[in-house]
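K.L.:
Predicted model and sequence follow; I will ask about them next.
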Amino acid sequence: MRYFVAFSYFGKFYHGWQNQPNAITVQQVMEEVFSKLLRKPVNLVGAGRTDAGVHAKQMVAHFDIEKISDTDDLIYRLNAFLPDDIAIQNIYQVSSDAHARFDADERTYEYWVVQDKNPFAMESTHYVKHSLDLDAMNKAASILLEYADFECFSKSNTDVKTYLCKIKKAEWKVVDDKLIFTISADRFLRNMVRAVVGTLLDVGLGKSSIETIREIIKSKDRGKAGVSVPAKGLYLTQVKYPKHVIENNG
């Protein structure tokens, strides 16, 4: 039977989600605990990958196992064995062909910026001390919705078949003591969100004009976009699925 697991993690001590040789990842740690408690090898297939140091408020993965008699008890035991920076929120049965990655139709990320030096936020936000023009940053962000090819924001030498992404939302908001950039799309390229944020911060700092965003996107040249901001400020916050995927309990 196939199950979806919803979970979160603080990414500081991990080399991203996906298993890699000679580096500790969230997938590796979770698969080891799942396999130990379920007493057989468990392979988790995630909704996507996050880079080293990136966090997830909501990540989803699927795995196959015989019927779980008590999911609440399994969640309790998994959380007891997992390290403090990984937490399971839910496990639920889905149809046998449901896929955590390929069936996801929307993903949302947030990027957190602070402008006052805060020792308690240094590991979870990006500190920008110079004043930012929030209105200009939002006008520049809205331009992203007019385009589909974002090769200019993709990590160089990435093996992808297409650079097309459908961005549905891109906006900055002040939330308490933070500036939070929220972006939603059907898919994202490697390093894309951090490159987008770096480019928008250049606009906010007055280093680039709002219209420069169009030139950067049309150029398809990563070298013309802004620098990638640090991973520590990036959060995967939501993975959405069509109703038939999550409501069909196979």
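P.N.:
Thanks, I have it.
K.L.:
okay, CA-based contacts and neighbour counts for the rest of this
P.N.:
Fine.
K.L.:
May I see the buried residues of stretch 64-77?
P.N.:
By 16 or more other CA atoms under 10 Å, the buried positions in stretch 64-77 come out as 64, 74, 75.
K.L.:
Use this one as the comparison:
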Amino acid sequence: MKITQRYFIELAYDGTNYHGWQIQPNAVTVQQLLNKALSTILRQQVETTGCGRTDTGVHAKEFFAHFDIQAMDYGPLTMDCRGINALLPHDIAVKRIFAVDNDAHARFDATLRSYEYHIHFQKDPFKHTYSWLLRNRPDTGLMNEAAAIIKEYTDFSCFSKSNTQVKTNNCKISRAEWLETNDSMVFHISADRFLRNMVRAIVGTLIQVGRREIPPEAVRDIINSKNRSNAGTSVPACGLYLTEVKYEILNFGNPISNFENANEKHTKSANN
């Protein structure tokens, strides 16, 4: 009998050269290259499942995926990130790989996700693909008033990309806040889940508030309308980063380091 072991993989990537995380026809994606590298080094077909999806040009400082492998094919084999990183391009980096229970799920078990959106105000060639350049600084105070209003709601249909196949547009936002420095500003947002294009649409709407095109209270009407066309334009992908994904049920501190331990674990489970 072939025994499978589920692993979580933590990675980070610069999304500039990719059409997002998820595999797409006729486009290069992060998932495609990761699957290929894992399949090569493990000598079996590996298909990963991500904690979510990032759009074209969006970056991830922290991203998780899971995959299953047949443990009995190899016996002891240490899951070493160096070999996998050697097969990946410079803009994708695997940080760690660890065994989890076979019912653990990178997407559905995530309890919190956090994003940042970066804006700068002086032309900088080193920020071109990593931050959005604005000529005039918007009013941060007004934007934070509007961001606080957004936290009062759960149905964010107005900020969702059209024709997405999801069961609900409800999300619980726990943080929505702008922080600024002399030459930049960053929007921090955390929620249990996000809809497609949601953060970029929220930022675009808040920028309208910051430019005094609409008052903060207008955000209530936009959200209540549940109509994407009433919200602001999606801002460029270059400034958006997935920064944190949290799990409560996973045992991150006690990983299984090789297939031998995985086999032993499953053998004991089968005998009990």
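P.N.:
Here it is on my side, so go on. Because the structure is a prediction, the values reported are computed rather than measured.
K.L.:
Once they're superposed, what TM-score comes out?
P.N.:
A TM-score of 0.95 describes the superposed chains when it is computed by TM-score structural alignment, normalised by the length of the first structure; 248 aligned residues with a CA RMSD of 1.4 Å.
K.L.:
Among the buried residues of stretch 64-77 of the first structure, name the ones in strands.
P.N.:
residue 64 (DSSP state E).
K.L.:
out of the buried residues of stretch 64-77 of the first structure, who's nearest residue 156 of the first structure?
P.N.:
residue 64 (34.7 Å; CA to CA).
K.L.:
Could you grab the helix/strand/coil label for the residue lying farthest from the centre of the first structure?
P.N.:
Of all residues in the first structure, residue 69 has its C-alpha farthest from the mean position, at 31.2 Å, by CA atoms, centre = their mean. Of the three states, residue 69 of the first structure takes coil according to DSSP: H, G, I helix; E, B strand; the rest coil.
K.L.:
and the gap between the aligned residue in the second structure for it and residue 55 of the second structure?
P.N.:
Correspondence of residue 69 of the first structure to the second structure, assessed by TM-score structural alignment: residue 77. Distance of residue 77 of the second structure to residue 55 of the second structure, computed by CA to CA, to the nearest Å: 34 Å.
K.L.:
do residue 120 of the second structure as well
P.N.:
Distance, residue 120 of the second structure to residue 55 of the second structure, using CA to CA: 21 Å.
K.L.:
who has more neighbours, these two?
P.N.:
Neighbour totals were compared for residue 120 of the second structure and residue 55, and residue 120 leads with 24 against 17 (other CA atoms under 10 Å).
K.L.:
Just to check, that one is in contact with residue 185?
P.N.:
Yes: proximity of residue 120 of the second structure to residue 185 meets the contact threshold set by CA atoms under 8 Å, at 6.5 Å.
K.L.:
Give me the three-state assignment for the closest residue to residue 187 of the second structure other than its chain neighbours.
P.N.:
Spatial nearest neighbour of residue 187 of the second structure, excluding adjacent residues (CA to CA, 6 or more residues apart in numbering): residue 178 at 4.4 Å. The assignment at residue 178 of the second structure comes out as strand when based on three-state DSSP.
K.L.:
how about residue 178 of the second structure, what's its match in the first structure?
P.N.:
Match for residue 178 of the second structure (TM-score structural alignment): residue 172.
K.L.:
same question, residue 118 of the second structure
P.N.:
In the first structure, residue 118 of the second structure lands on residue 112 (TM-score structural alignment).
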